[in-house]
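[1] Pasting a predicted model and its sequence here:
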Amino acid sequence: MNERLQPKDLTRAEAMSLLAWWIEAGVDVAVQDAPRDWRAKAVPTPPEPVEQQTAPVSQPARPTSGGTLPTTLEAFHAHLAESADLPLFRAGAARALPHGPESADLMLLTGIPTPEDTAEGQPIGGAAWALTQRMLRAAGLAPEQAYVAALTCFSGMGTRFSAAESNACRDTILAQIALAAPKRLLLLGDQPAKLLLGEPMASARGKLHRLAGIPTAVTFPPRQLLGKNGYKPLAWADLLLITGA
């Protein structure tokens, strides 16, 4: 990865946040008798990464109603902010809009946003976003330099896509990926893994895929990492897998 985050770039609050992530990930001592690289692959170790070629995807040209999709990222963002022709659209509903730079080193793609996410107007909100930022900083990435998006702008807890909605959602997000042009892609959870790679998160983890030529990995959605559970070391291994691609 280019231009990795350095300690001198952190504010005190950011440094404390980074320290909180290392504690959550299992670092419990400042110095050990034997050196240990906490940025090496976590334990339990996932299967050795295998470069798996996902079938090439055709770039979509039209959204659900047949109108032409925007051809620049700025125009696409405006389309997501204003259009009624989007998966799970509901009049007056809050929208979780993507953020981050074009050609980012890493794009994070999560599933259907929660009401908390849409209330904050972003794909990952609340404590889940705070945790995500800590993970990115621990990997040497500035969170504001990651491109972050969701499968759809609208919340839909417990919602299942119809076949038509699924196709529309896939076309829309593939168009966004093409315009955002990230160097690497990390899919967060079962929904994006199934929709874009055709397999569940459980089997897609631990190996590199290629989606439209972009190195792609899969990991747990941030909300699944909140609290005391054993997923954080696995998620850390997934993050190291894609950042090292």
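    Cool, got the structure.
[2] For the rest of this, base every contact and every neighbour count on C-alpha atoms.
    OK.
[3] Which element is encountered next along the chain beyond the helix ranked longest in the chain?
    Longest helix of the chain, by residue count under DSSP state H: helix 163-180. Under the assignment DSSP states H and E, the closest C-terminal helix or strand after helix 163-180 is strand 185-188.
[4] Contacts for that next one, please.
    Outside strand 185-188, the residues that touch it by C-alpha atoms under 8 Å, 6 or more residues apart in numbering are 106-111, 193, 214-222, 239, 242.
[5] where does it sit relative to the chain's centre, distance-wise?
    4 Å (C-alpha atoms, centre = their mean, to the nearest Å).
[6] what does stretch 84-97 give?
    20 Å.
[7] mind checking the end-to-end distance for it?
    14 Å (C-alpha to C-alpha, to the nearest Å).
[8] how about the strands in the chain?
    For the chain, applying DSSP state E gives strands covering 52-53, 107-110, 147-150, 185-188, 209-211, 214-219.
[9] Let me have these in CSV, adding distance to residue 97 and mean neighbour count as columns.
    CSV is the format used below for the strands of the chain (distance: least, C-alpha to C-alpha, whole Å; neighbours: other C-alpha atoms under 10 Å):
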stretch, distance to residue 97, mean neighbour count
strand 52-53, 29, 14
strand 107-110, 12, 25
strand 147-150, 7, 24
strand 185-188, 16, 26
strand 209-211, 22, 21
strand 214-219, 21, 25
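[10] so which of those gets nearest residue 92?
    strand 147-150 (18.7 Å; C-alpha to C-alpha).
[11] Tell me who's in contact with the residue minimising distance to the centre of the chain.
    For the chain, the residue nearest the mean C-alpha position is residue 108 (2.1 Å; C-alpha atoms, centre = their mean). Neighbour list for residue 108: 146, 147, 148, 149, 185, 186, 187, 188 [criterion: C-alpha under 8 Å, 6+ apart].
[12] Check it against this one:
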Amino acid sequence: MRGLLRENAAEAANAYMAWWNLAGVDCAVGEERVDWLRTAQAHARPALPVGGDGPAPARPASFDAFLTWLAEDAAQPERHWPGAAILPEGPTEAPLMVITDMPDPADVSAGALLSDRAGQLFDGMLRAIGLKRADIHLASLFLSRPPGAMVEAADLAAAAARMRTHVMLAAPRRLLLLGDRTIRSLLPAADAGSRIFNHDGGTLPVFATFHPRLLLGQPAAKAECWRMLQGLIEEMSE
């Protein structure tokens, strides 16, 4: 009787584990975060070549070609997310290029980056350093907003590499990064304290601060943001 019970228990356990495996749960703990809201189509897309797996696809050689590539290339991560893409705006060779992580919900509705209250605060930051939106080049790591604002590590790495080409072709004189995700993606831990940004064509001065959306919720952080802006003002006056 005991042997039969043990045998039935083993079969039940095996059936239980097989059911979870079919459901896609094949380990207790994974090393990477999983975006459960990502569509099945996104999981099916082929992986980008990494390292020695093959030559990297050719990037555009001019800024106009780069914009066309952003808007039309089917391999861009945003093609698998809902919503229209918000392309970069502003002149090349601008005195300042500003990079944020992705459009906020208000930006998606407005069809432009840094809209609504966050945009008003951002415009105030620009005025403090003697600039307006028409003077700057404004872009985001991601052109649209993924479900739940969750991004896989591979997409983040691809967007960071794409942005280094973008900076080279836009050719600004200095760079301002907004938000923790943007900073961590474009300034690796080894360069976190650096004032120099390495892009595909060389280097340029870089400054980093909180995203306006965080400043709206945490006014105490505005003092640190103002100290950064003062440093940027000093650099622009040189």
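    Looks like it came in fine. Not measured: the values here are computed from a predicted model.
[13] Got a TM-score for the two of them?
    The TM-score (TM-score structural alignment, normalised by the length of the second structure) is 0.67; 180 aligned residues with a C-alpha RMSD of 2.6 Å.
[14] With distance to residue 170 of the first structure as added columns, please give the strands of the first structure in CSV.
    Below are the strands of the first structure laid out as CSV (distance: least, C-alpha to C-alpha, whole Å):
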stretch, distance to residue 170 of the first structure
strand 52-53, 18
strand 107-110, 12
strand 147-150, 11
strand 185-188, 13
strand 209-211, 12
strand 214-219, 16
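[15] Please identify which of those is closest to residue 86 of the first structure.
    So among the strands of the first structure, strand 147-150 is nearest, using C-alpha to C-alpha, at 12.4 Å.
[16] now what about that closest one, what contacts it?
    96-102, 104, 106-113, 122-124, 180, 182.
[17] So which of the strands of the first structure is nearest residue 79 of the first structure?
    Using C-alpha to C-alpha, the strands of the first structure put strand 147-150 closest to residue 79 of the first structure, at 14.0 Å.
[18] The closest one maps to which residues in the second structure?
    Taking TM-score structural alignment as the measure, the second structure aligns residues 137-140 with strand 147-150 of the first structure.
[19] Give me the distance from that stretch to the chain's centre.
    Worked out by C-alpha atoms, centre = their mean, stretch 137-140 of the second structure lies 12 Å from the chain centre.
[20] Residue 70 of the first structure: which of the strands of the first structure is closest?
    Comparing the strands of the first structure by C-alpha to C-alpha, strand 147-150 comes nearest, at 16.6 Å.
[21] mean shift of that closest one relative to the second structure?
    Superposing on the second structure places strand 147-150 of the first structure at an average distance of 0.6 Å from its equivalents, by mean C-alpha distance after the TM-score superposition for the first structure.
[22] Pull up the gap between the residue nearest to residue 63 of the second structure when sequence neighbours are not counted and residue 113 of the second structure, please.
    Distances taken as C-alpha to C-alpha, 6 or more residues apart in numbering place residue 169 nearest to residue 63 of the second structure, at 5.2 Å, with adjacent residues excluded. Note on residue 169 of the second structure: its distance to residue 113 of the second structure, by C-alpha to C-alpha, is 20 Å.
[23] ok so, going back, for the counterpart of the residue nearest to the centre of the first structure in the second structure, give its distance to residue 222 of the second structure.
    Structural alignment (TM-score structural alignment) places residue 108 of the first structure against residue 98 in the second structure. With the distance defined as C-alpha to C-alpha, residue 98 of the second structure ends up 18 Å from residue 222 of the second structure.
[24] cool, and residue 78 of the second structure?
    Residue 78 of the second structure is 32 Å from residue 222 of the second structure, by C-alpha to C-alpha.
[25] what do you get for residue 150 of the second structure?
    26 Å.
[26] Ok, residue 132 of the second structure next?
    Applying C-alpha to C-alpha to residue 132 of the second structure and residue 222 of the second structure gives a distance of 19 Å.
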